[in-house]
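Trainee: Let me see the structure of the following:
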Amino acid sequence: MGEPSTAKFPQEVIDEYAALGVDLPALFSAGNLGSRMGIQIIEASPERVVATMPVEGNTQPYGLLHGGASAVLAETIGSIGAMLHGGSSKIAVGVDLNCTHHRGVRSGLVTGVATPLHRGRSTATYDIVITDEQDRRVCSARLTCMVRDMRPGDADGVRTS
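Mentor: Sure, this is the predicted structure:
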């Protein structure tokens, strides 16, 4: 789970990272936590990142989707958008996350969509909307990432040729 092998990436992004020998699915995956939570990246570009996450396995004791799970989904997709904005020589690191939870969900999938509010040289801020299968808003989030130059060791764990 969590492998973005079916995600749609813009061709120029694929080409840019391929030229560096970077494994794009590994770089833009949901990471270890996201994989354990079942996050699937569906679409990814600097302008829009879409992912799904199952409610099952990500609930709190009352059987509702855990607010922390929504936060993980929001930070994952906002960070991917910021990383794509920065390009292959930059990394994006979340510095501020705000989530407002609007309704409980007990089953099915939730979908997160991240769109940019600001994309600058050193920061990127994304608006994230998480909805249930009936397209009802579950959570509204905002993530700001610091975008900085990649340093040796930043890509550890990401396969390169």
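
Trainee: CA only for contacts and neighbour counts going forward, please
Mentor: Fine.

Trainee: So which residues of the chain form helices?
Mentor: Ranges of helices in the chain, per DSSP state H, are 11-19, 24-27, 31-36, 67-86.

Trainee: Dump the ones you listed to a markdown table, plus distance to residue 113 and mean neighbour count.
Mentor: Shown next, in a markdown table, are these (distance: least, CA to CA, whole Å; neighbours: other CA atoms under 10 Å):
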| stretch | distance to residue 113 | mean neighbour count |
| --- | --- | --- |
| helix 11-19 | 19 | 13 |
| helix 24-27 | 19 | 18 |
| helix 31-36 | 15 | 15 |
| helix 67-86 | 8 | 25 |
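
Trainee: one more, for comparison:
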Amino acid sequence: MDSKNVLEKLNSLNKNTLMETLSINYIEVGEDYLVATMPVDKKVHQPMGILHGGASVALAESVGSAASLHFIDHSLGEVRGIEISANHVRSIREGMVKATARMVHRGRTTLLWEIRIEDEKDRLISLCKLTCIILERK
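Mentor: The predicted structure follows:
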């Protein structure tokens, strides 16, 4: 499947989900990575008017899980996130953030992703790590 079709398929899965609520959009896919964007506006702010860390984590888990979904052999099973951590290093009040999930490890049953969330000037906002597990289909 070419990258345009992959992105269309992943974005179509966002309907009626948290990803749609947060306006997360998958924009680029490569050999071992997936990129998504999310606008920073009032709906993702915390009370001080900056990007909420939970919204950043939701973006990170969304792009890492979607990448896992894309990169596994679906005959093996289904993907679930089992652990996520985040370091928030810079705040942002408005604009767009971009999350790039890159595969760090691909095991038989687990996938490890590093997700860098950056602003429009490529400054690091958050650095996240996501572990996903492949569950057997029942």
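
Trainee: thinking again about what came up before, let's have the helices of structure 1 in TSV, adding distance to residue 111 of structure 1.
Mentor: Below are these laid out as TSV (distance: least, CA to CA, whole Å):
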stretch	distance to residue 111 of structure 1
helix 11-19	23
helix 24-27	19
helix 31-36	14
helix 67-86	9
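
Trainee: Looking at the ones you listed, which is nearest to residue 134 of structure 1?
Mentor: Smallest distance to residue 134 of structure 1 across the helices of structure 1 (CA to CA): 16.7 Å, for helix 67-86.

Trainee: That closest one vs helix 11-19, what angle?
Mentor: For helix 67-86 of structure 1 against helix 11-19, the angle by axes from the mean of the first three to the mean of the last three CA atoms, to 10 degrees is 80 degrees.

Trainee: give me the stretch of structure 2 that helix 67-86 of structure 1 matches.
Mentor: When structure 2 is aligned by TM-score structural alignment, the counterpart of helix 67-86 of structure 1 is residues 53-72.

Trainee: Same check on stretch 130-150 of structure 1?
Mentor: With TM-score structural alignment as the criterion, stretch 130-150 of structure 1 aligns to 117-137.

Trainee: buried set for the matching stretch?
Mentor: The neighbour-count check on stretch 117-137 of structure 2 (16 or more other CA atoms under 10 Å) flags 117-119, 124-134 as buried.

Trainee: Please tell me how far that stretch is from the chain's geometric centre.
Mentor: Stretch 117-137 of structure 2 has its C-alpha centroid displaced from the chain centroid by 5 Å (CA atoms, centre = their mean, to the nearest Å).

Trainee: With stretch 121-134 of structure 1 instead?
Mentor: On CA atoms, centre = their mean, the centre of stretch 121-134 of structure 1 falls 9 Å from that of its chain.

Trainee: got a list of contacts for it?
Mentor: Stretch 121-134 of structure 1 is contacted from outside by 70, 74, 78, 81-82, 85-86, 105, 108-119, 137-148, using CA atoms under 8 Å, 6 or more residues apart in numbering.

Trainee: Against residue 137 of structure 1, how distant is residue 83 of structure 1?
Mentor: Using CA to CA, to the nearest Å, one gets 25 Å for the distance from residue 83 of structure 1 to residue 137 of structure 1.

Trainee: And for residue 65 of structure 1?
Mentor: From residue 65 of structure 1 to residue 137 of structure 1 the distance is 13 Å (CA to CA).

Trainee: Likewise for residue 57 of structure 1?
Mentor: Look at residue 57 of structure 1 and residue 137 of structure 1: by CA to CA, they are 20 Å apart.

Trainee: again, but for residue 91 of structure 1
Mentor: Taking CA to CA as the measure, residue 91 of structure 1 falls 30 Å from residue 137 of structure 1.

Trainee: looking at structure 1, which residue ends up farthest from its center?
Mentor: residue 62 (26.1 Å; CA atoms, centre = their mean).

Trainee: dump the residue contacts of the residue nearest the centre of structure 1.
Mentor: Taking CA atoms, centre = their mean as the criterion, residue 77 is the residue nearest the geometric centre of structure 1, at 1.7 Å. Counting by CA under 8 Å, 6+ apart, residue 77 of structure 1 touches 30, 41, 49-51, 112-114.
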